[in-house]
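**Q** this one's sequence-less:
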């Protein structure tokens, strides 16, 4: 196994990772960033991004991530392909193994591994992803103004997505697999009291119809097996996200869902010199702009940490 020592290692290449790299590189920290198994993060499966400042005409998600990467590289970031497969944060410096064959010792680590939306697993869902199928109403709801959409899920996320979309769309169908929702009582009341939201209980998605864009959704009643086709232009999956943090378990403090816990107001984890940014630690906002903001925080926190280490050594 090859070995290497790095001053600052960044894991993940979405808005959080690239922003951290931009700040770190400009501060002379010679960051190395490994892009992970989805270079560019979730934005690479988003066709149009219209709510990120600085792009008045909007931008294609993959192109936006290319812009981020080029800006990070401009200041000297070493951008590499590869996935962190093992870590050891029990000592210092921190150890990270890439692709099971390259061991890195790092003086500081910024984790920006993100979170992945949970999907239903339908072939049509993946085929039409970004063409009417989405996992983020705040990101994509605007494109369905005055249209009819379907939301899948029964928890707080689904209730929030349906309520948000109800303000933009003509009609929102909420598919709930059971005869009750798991969402909090106040969120349920908001859904049930919203006139243009129709809840379809005991219902599941059979298929999403459409060649190049969503045209309708085939739905089955779980109790009766009766199927119906709902005309809709948008299909929103709201059954939760899974943070990509499994390899850090046992070292970093996390909540019950696996999101990394940071000291409030900072990017600091419970391990000195390890920082977390973006959707790996943010289960509330999950936006590109907030991920970028926490990436900036992590770079500044890492810079101060490394500076304190140098002072301690000098003394």
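**A** Received it, and whenever you're ready, just let me know what you need. This is a predicted model, so every value here is computed, not measured.
**Q** C-alpha from now on. contacts and neighbour counts both.
**A** Fine.
**Q** tell me which element the closest residue to residue 199 other than its chain neighbours falls in.
**A** Distances taken as C-alpha to C-alpha, 6 or more residues apart in numbering place residue 174 nearest to residue 199, at 4.7 Å, with adjacent residues excluded. Secondary structure from DSSP states H and E places residue 174 in strand 171-175.
**Q** and that strand, what other elements does it pack with?
**A** strand 148-152, helix 156-166, strand 197-200, strand 203-209 (3 or more C-alpha pairs under 8 Å, 6 or more residues apart in numbering; DSSP states H and E).
**Q** okay, those in a markdown table with distance to residue 15 and mean neighbour count next?
**A** Formatted as a markdown table, the helices and strands packed on strand 171-175 follow (distance: least, C-alpha to C-alpha, whole Å; neighbours: other C-alpha atoms under 10 Å):
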| stretch | distance to residue 15 | mean neighbour count |
| --- | --- | --- |
| strand 148-152 | 26 | 27 |
| helix 156-166 | 22 | 24 |
| strand 197-200 | 33 | 19 |
| strand 203-209 | 30 | 21 |
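**Q** show me what contacts the residue nearest to residue 199?
**A** Contacts for residue 174 (C-alpha atoms under 8 Å, 6 or more residues apart in numbering) come out as 150-153, 158, 162, 197-200.
**Q** take this one as well and set it beside the first:
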């Protein structure tokens, strides 16, 4: 028989935003339920060294998420290994259906489902993920000081990553399948003027290769999009920068979105277009996409959810205290 769970606060997602929301939701005595989703811990579980988390000079991404999960659990968050497959926000209380068959009924919902970097889907790309292949320059660029690296892509993401990586790398090769970038003009101007960046037009990534033990990138093979000619490029790092996709499948038809599907929130808030529904982390953040900013938004979402529920409770109490009159 399918189970129904009722809670004041349902948190969907288990990255830095979700776990932080759990900590603050628990401290506010909301007894939150957190449903982890398809990738418990989020994108940081596929990251190796993290050197920009305050308080840790260096920490492994998976280890950090284990600690955050333990913290949320210790504060009182009930953490469930389920996947929400349907979310009904048409009326309160909100209803979510899990892949397990469980129905979750909640007075408020925090969405922390994150975003996923877009990948090319190549076997060699998958093999070296976290061992020389990355989709986050601000996360991993520091490890390639004075090294030659490659960026794949031609939009704003690729140009911004290439420019950022020049702080560390001795040379950045930007591989693009056309001869014209799709980025903003000001970014293109900066890129073309940067002596460390060399664009490689009409090429696409064909293969990543490197060492086996330990795993590490040594270079890539690129294919000319017109002639089919294969060329080797030596590189220690490969950054796939073809954009990010917010994990908005549950709400793309019910909440207001922008910038390619990111959930819209009110200025300086995590409130969405539906009262009682809050969004935090990479699901709404198309600009920073950092663990620390996601955690900050998770805190904001929990505090705003607590305030929302308190106000709802006050209004209900006031209504119940009004004298009732019978009609003649």
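**A** Looks like it came in fine. Not measured: the values here are computed from a predicted model.
**Q** thinking again about what came up before, what about the strand holding residue 174 of structure 1, how far off from structure 2?
**A** Its matched residues in structure 2 lie on average 0.4 Å from strand 171-175 of structure 1 after superposition (mean C-alpha distance after the TM-score superposition for structure 1).
**Q** what's the angle from that strand to helix 156-166?
**A** 170 degrees (axes from the mean of the first three to the mean of the last three C-alpha atoms, to 10 degrees).
**Q** returning to that earlier point: now flag whichever of the contacts of residue 174 of structure 1 is closest to residue 299 of structure 1.
**A** Of all the contacts of residue 174 of structure 1, residue 299 of structure 1 sits closest to residue 158, with 33.4 Å by C-alpha to C-alpha.
**Q** who are the contact partners of the closest residue in space to the closest one that isn't next to it in sequence?
**A** Leaving aside its chain neighbours, residue 158 of structure 1 sits nearest to residue 238 (4.8 Å; criterion: C-alpha to C-alpha, 6+ apart). Neighbouring residues of residue 238 of structure 1 by C-alpha under 8 Å, 6+ apart: 118, 135-136, 151-153, 157-158, 161.
**Q** quick one, strands of the stretch 201-328 of structure 2?
**A** Using DSSP state E, counting those that start in this stretch, the strands of the stretch 201-328 of structure 2 run over 203-212, 215-224, 230-234, 237-240, 244-246, 257-258, 262-263, 277-279.
**Q** those strands: which one's closest to residue 52 of structure 2?
**A** Residue 52 of structure 2 lies closest, by C-alpha to C-alpha, to one member of the strands of the stretch 201-328 of structure 2: strand 237-240, at 18.5 Å.
**Q** in structure 1, what stretch matches the closest one?
**A** Strand 237-240 of structure 2 corresponds to residues 234-237 in structure 1, going by TM-score structural alignment.
**Q** hmm, who's touching that stretch?
**A** Contacts of stretch 234-237 of structure 1 (C-alpha under 8 Å, 6+ apart): 118-120, 132-137, 144, 147-153, 158, 214-215, 217.
**Q** 7 Å instead, please
**A** The contact list for stretch 234-237 of structure 1 (C-alpha atoms under 7 Å, 6 or more residues apart in numbering) reads 119, 132-137, 144, 148-153, 214.
**Q** closest one to residue 78 of structure 2 among the strands of the stretch 201-328 of structure 2?
**A** Judging these by C-alpha to C-alpha, what sits closest to residue 78 of structure 2 is strand 277-279, at 18.9 Å.
**Q** in the closest one, what counts as buried?
**A** Along strand 277-279 of structure 2, these residues count as buried under the neighbour rule (16 or more other C-alpha atoms under 10 Å): 277-279.
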